[in-house]
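Undergrad: Pasted the sequence and its predicted model underneath.
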Amino acid sequence: MSFVIQKFTGGLSTGSSQRLVSFDNVKTLLFFYFVWTNSLKFYRHLCARGVVSTVTDSYKWVVQQVIFIALRMPQMKKKVETEMAKAKIQIEGMLVPQGPNVIRHLSLPAQGKTTEWITQEMERMDSEMGNEVNWRVGKLSGAVYHGGPDMEQILVAAFQRYCVSNPLHPDVFPAIRKMEAEIVAMCLRMYNNPDGAGTTTSGGTESIVMAVKTHREWAKAEKGITEPEMIVPASAHAAFDKAANYFKIKLHSIPVDSVTRQVDLKRVRRAINGNTIMLVGSAINFPDGNIDPIPELGALAKKHNIGLHVDCCLGSFVMPFLEEAGFGEFPDFTASGEKKKVPLFDFRVPGVTSISCDTHKYGFAPKGSSVVMYRNAELRRHQYYVNPEWMGGVYASPSLAGSRPGSLIAGTWAAMQYMGRDGYLASANSIVACARKIGHAITETIPELYVLGNPPASVIAFASRSPEVNVLEVGDKMSKRGWHLNGLMNPAAVHIACTLLTVPIVDTFIADLKDSVKEAKMQPSGQGSMVTVYGLGNSSAVGPRMVNRLATTFLDTLYKA
């Protein structure tokens, strides 16, 4: 080795030779470090995704790049732009009022308008658009969680009293501060953690985003993790993907079992590594309303000293009352013959570190209110943002927002006080009974369809077991009967999230569903909004990129006056 170095360095001095050798050693070390770290990343990715999924993802990536290059060719680009222009016109036609008689308010009026004028103009705008869904008839999946006309009056009174309040200034609005603290305290007790901690947020997405941010900061401070990863069921809410995107966290999406619709625990276990900051489970998930095995996930989280967030945004004020309402066992929609208890999902499960609960769903609070809860106050501190050096003074906020509407907090507090435990128990009873009636009707009387898994609470998702019936076309037929349901992907399915508004017309839903299945079977068209959107996103490799552009066009249109 020394002979080679001497021959290579020639007439260089001893000091120069040593420096050269030292430099070469550093380069070698850097090379091996690069190879090692990237090999480790690849190994972890392979463990989390598996060989088949990794190869599939790589193939899709290559195909996407080839198609992206092809789409940039002049002829193809022109064709795509033409189709996108047509889609844009169609979307704008659906959302933006057209015609010479449309009155648009694009700048401030020279003089302020009267209360009477404003009321009349609002009525005129409602009439002008002409397509607002009459949600009061109950043919809407979720979206509106109505607590009744009496609840409306309670909320309006709270809004009127606290319409200018802002919890950013607790010294000015002490009652709002007290109400917010009591909302969190009531939810913590409902989820069996009276000594825990939490904050209110603007909705389920912010609750989830805040929980992810909290675990990222905790893992960095306590474990020194600088390249965080989290493990999320494929059925979990898209807000987790959003949080991963915002906070630069690698997300491993784990498949769910095709029958139980629960996350694959073996894949979760295999995906855990030294950079994992948290696991995720749903109770219940949005797509098909099933619950993940929270006790088993909790055991994994505890074993590896990582977080476990349970998303109860949709389960909210139903899941905590499930057993007391008489629905402590799973429904047997899969005809397994087994009677299983719905597992624990709250802070009684060791390993659960945070839970999100939407008060504006089955809590009947005004829209824009949710709660994120933590096992202890020490963990919650990682959610806070504090800037002690700002010129305006020490800036400290508990969540994303600075100023927040105190009226929403007052409305939420009022709704919870008005309902009480007995009220929420009664609503959970009727809502779950409604959902299970739909599930059993599909299982026992509509052989062309089947229920996805054994959803224990308020959501029922159904797919087609017959090649003669396109379930998304069934969804279109239901739309023509006035129902507004959700189309799903992987597998193609349709779901309904039952609310108090659904309860009185559950028999109508079942009858309409039977008729829609017959119609889709006897007169299949292969067309319709659900079929079109689903096919565009998955029928080819071009689909997802085009869907992305269509979604962007849709968002742009929301702000087109």
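TA: In hand now; what should we look at? The structure displayed is predicted, hence computed values, not measured ones. Numbers count the residues shown, from 1 in each chain.

Undergrad: contacts and neighbour counts: CA atoms only from here.
TA: Fine.

Undergrad: Can you tell me, leaving aside adjacent residues, what's nearest to Gly526?
TA: Computed as C-alpha to C-alpha, 6 or more residues apart in numbering, the closest residue to Gly526 that is not its neighbour in sequence is Glu473, at 6.8 Å.

Undergrad: For the one you found, give me its contacts.
TA: Going by C-alpha atoms under 8 Å, 6 or more residues apart in numbering, Glu473 touches Ala520, Pro524, Ser525, Gly526, Gln527, Gly528, Met530, Val531.

Undergrad: Quick one: end-to-end length of stretch 95-115, please.
TA: 27 Å (C-alpha to C-alpha, to the nearest Å).

Undergrad: okay, now the one to match up with it:
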Amino acid sequence: MANSHSRPQALMQLTTLSNKVLESRRLAIVKNIVFLLVLYHYWGRLYAKVFVGGPVRALYDFKDHLKKVIFKQMRRIPSIQAKIDAELGKTIKEMEHSMFSKEGDIAHHSRLPAQGLTQEQVLENLQKLQNMECADWKGGRVSGTIYHGGDDLTELLAEAYRMFAVANPLHPEVFPGIRRMEAESVAMVLNMYNAPATGCGTMTSGGTESIVMACKTYRDMYKDLKGIHQPEMVVPVTIHAAFMKAAGYFNIKIITIPVDPVTYKVDVKAMARAITRNTVMIAGSAVNFPHGIADDIVALGQLAKKHSIGFHVDCCLGSFIMPFLEKAGFPTTPFDFRVEGVTSISCDTHKYGFAAKGSSIIMYRYPSIRKYQYFLSADWTGGIYASPSVAGSRPGALIAGCWAALMKMGEDGYLDTCKQIIDARRKIQTGIESIPQLHIKGAPIGPVVAFGAEASMNIYDVGDKLSTRGWNISPLQNPPALHISVTMLWVNSADQFVKDLKDSVDELVSNPGSGKGSTASIYGTAASIPDKSIVEDVAASFIDLLYKA
């Protein structure tokens, strides 16, 4: 009986104790702190969306997010998923046919030959592979892609490759000449970009690696110096996709800032609002890939200096054009190490430097920054290990080729090619501006020109019309446009391009239904799909096909 009375009493005592704890001042303080932290978290997200990106973009993002949620739930319905899978399968088959139809009837090799081929047989196979159907790049009908410095230079690069085919800069004691050529190549580009006496750098495999290395450097540096464990970088929405890749690889939060709809330069005020205590770097382009526009590097440099953060200038595409604009008599803008606040610059020697593919230079203002790029391991069982970038072993032959290109071209050679390329770009730009249905994106100063169409015309239809005339130019999105990276090969084809462009537009004006080609179909469909994971599935399938033997 006593036991039955004690249970309710114990329960009442526990209830009383619980109420006292819940009503205590200390717990109230803890609850308030938790509430403030939650409020701070969501306020930060709201601030980033509305005040940094702008209310219009925030509304667009909200609608886009809502569509994604609805579409994701719809994909769970078996009949809808089956239809999506069927369409994806059809698209993949079309891509496969387009890719493999160019190969003709060549023999396929999916395993080592039982007996090695003779040198003559290997060369015969190489000749067949070289003769596969491809776009007319030699005729100057392909945007960018092939940065050709002439047949004589190509022969020189091939000879440099032959001489140093077995060289590896990982072993400077074995290949001292490669060490010398790499150091001199970096020094020459540093000088071209007006680096201070403290300037330094390394060679990488291309612009993507140069950019990825810079992002990794600032992440590690400010983790060490400022204790930042949740790093962020603030970049223009037009920045190269390599920054997105670096964010994914190194767990850096990336905040993209919209550009001015007229100038296509990044909104500096919005970028300033996006900088937080966790920001380790900002970036700008000179020039950017999509539209060939140089951001306001001076203003961005002031931002970086004010907040004591890294500032990377992506000159991978501007490379050997931007440094020679002023000497060539063309309009330019400050972009190099003479701008206060600039702490690193990437420059591709394999673009307008005409070196063989696989070489780029990443430059820093101080060695104290560059050291955070290195990978160092003092206790590895294989010995003390150190490498300057992602790769361990690297092809010394490409370093030799890069050095040979720089030495062969010289300042006078690069000045001359700058003049010819910019003249060709201006000729194309003038032609585009003479067509009422088209308009230039921003005011390009480098080798790139991008153009869109008025509302009455689909710019992708224009691109498809040009494709039927043998032109291979790049489509852009957000907003829709076409892009040309003018190379030396375009110097002799610029006039023909303008003529074909006018004819293509005239055809669409007289017969609007004559468009509807593959580019218009692909990008039109991509723009209408709220869940971009489907587009990414198609892109992944395309990469899969590249490795199908």
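TA: Great, that's in hand. As the structure is a computational prediction, the values presented were derived from the model and not from experiment.

Undergrad: Overlay them and tell me the TM-score.
TA: With the length set by TM-score structural alignment, normalised by the length of the second structure, the two chains reach a TM-score of 0.92; 534 aligned residues with a C-alpha RMSD of 2.3 Å.

Undergrad: residue in the second structure matching the residue nearest to Gly526 of the first structure?
TA: The alignment partner of Glu473 of the first structure in the second structure, by TM-score structural alignment, is Asp461.

Undergrad: Which of the three states applies to its match?
TA: Secondary structure, DSSP: H, G, I helix; E, B strand; the rest coil: Asp461 of the second structure is helix.

Undergrad: and if you look at Ile496 of the first structure?
TA: Under the three-state scheme (three-state DSSP), Ile496 of the first structure adopts strand.

Undergrad: how much space between the residue nearest to Gly526 of the first structure and Tyr450 of the first structure?
TA: 15 Å.

Undergrad: do the same with Leu71 of the first structure
TA: Leu71 of the first structure sits 40 Å away from Tyr450 of the first structure, going by C-alpha to C-alpha.

Undergrad: who's more crowded, the two?
TA: In this view Leu71 of the first structure and Tyr450 are compared by other C-alpha atoms under 10 Å, and Tyr450 has more residues nearby, 21 against 17.

Undergrad: and the gap between that one and Phe509 of the first structure?
TA: Shown here: Tyr450 of the first structure relative to Phe509 of the first structure, a distance of 16 Å by C-alpha to C-alpha.

Undergrad: What of Asp57 of the first structure?
TA: Look at Asp57 of the first structure and Phe509 of the first structure: by C-alpha to C-alpha, they are 40 Å apart.

Undergrad: again with Glu229 of the first structure
TA: Applying C-alpha to C-alpha to Glu229 of the first structure and Phe509 of the first structure gives a distance of 42 Å.

Undergrad: who's more crowded, the two?
TA: Neighbours were counted for Glu229 of the first structure and for Phe509 using other C-alpha under 10 Å; Glu229 has more, 23 against 20.

Undergrad: Show me what the more buried one aligns to in the second structure.
TA: Taking TM-score structural alignment, the alignment pairs Glu229 of the first structure with Glu232 from the second structure.

Undergrad: Also Lys77 of the first structure?
TA: So, by TM-score structural alignment, Lys77 of the first structure is matched to Gln81.

Undergrad: number of nearby residues for its match?
TA: Applying other C-alpha under 10 Å, we find 13 residues neighbouring Gln81 of the second structure.

Undergrad: residue contacts, the equivalent of Phe250 of the second structure over in the first structure?
TA: Here Phe250 of the second structure is matched to Phe247 in the first structure, going by TM-score structural alignment. Contacts of Phe247 of the first structure were listed using C-alpha under 8 Å, 6+ apart, and they are Lys213.

Undergrad: Alright, that wraps it up for me.
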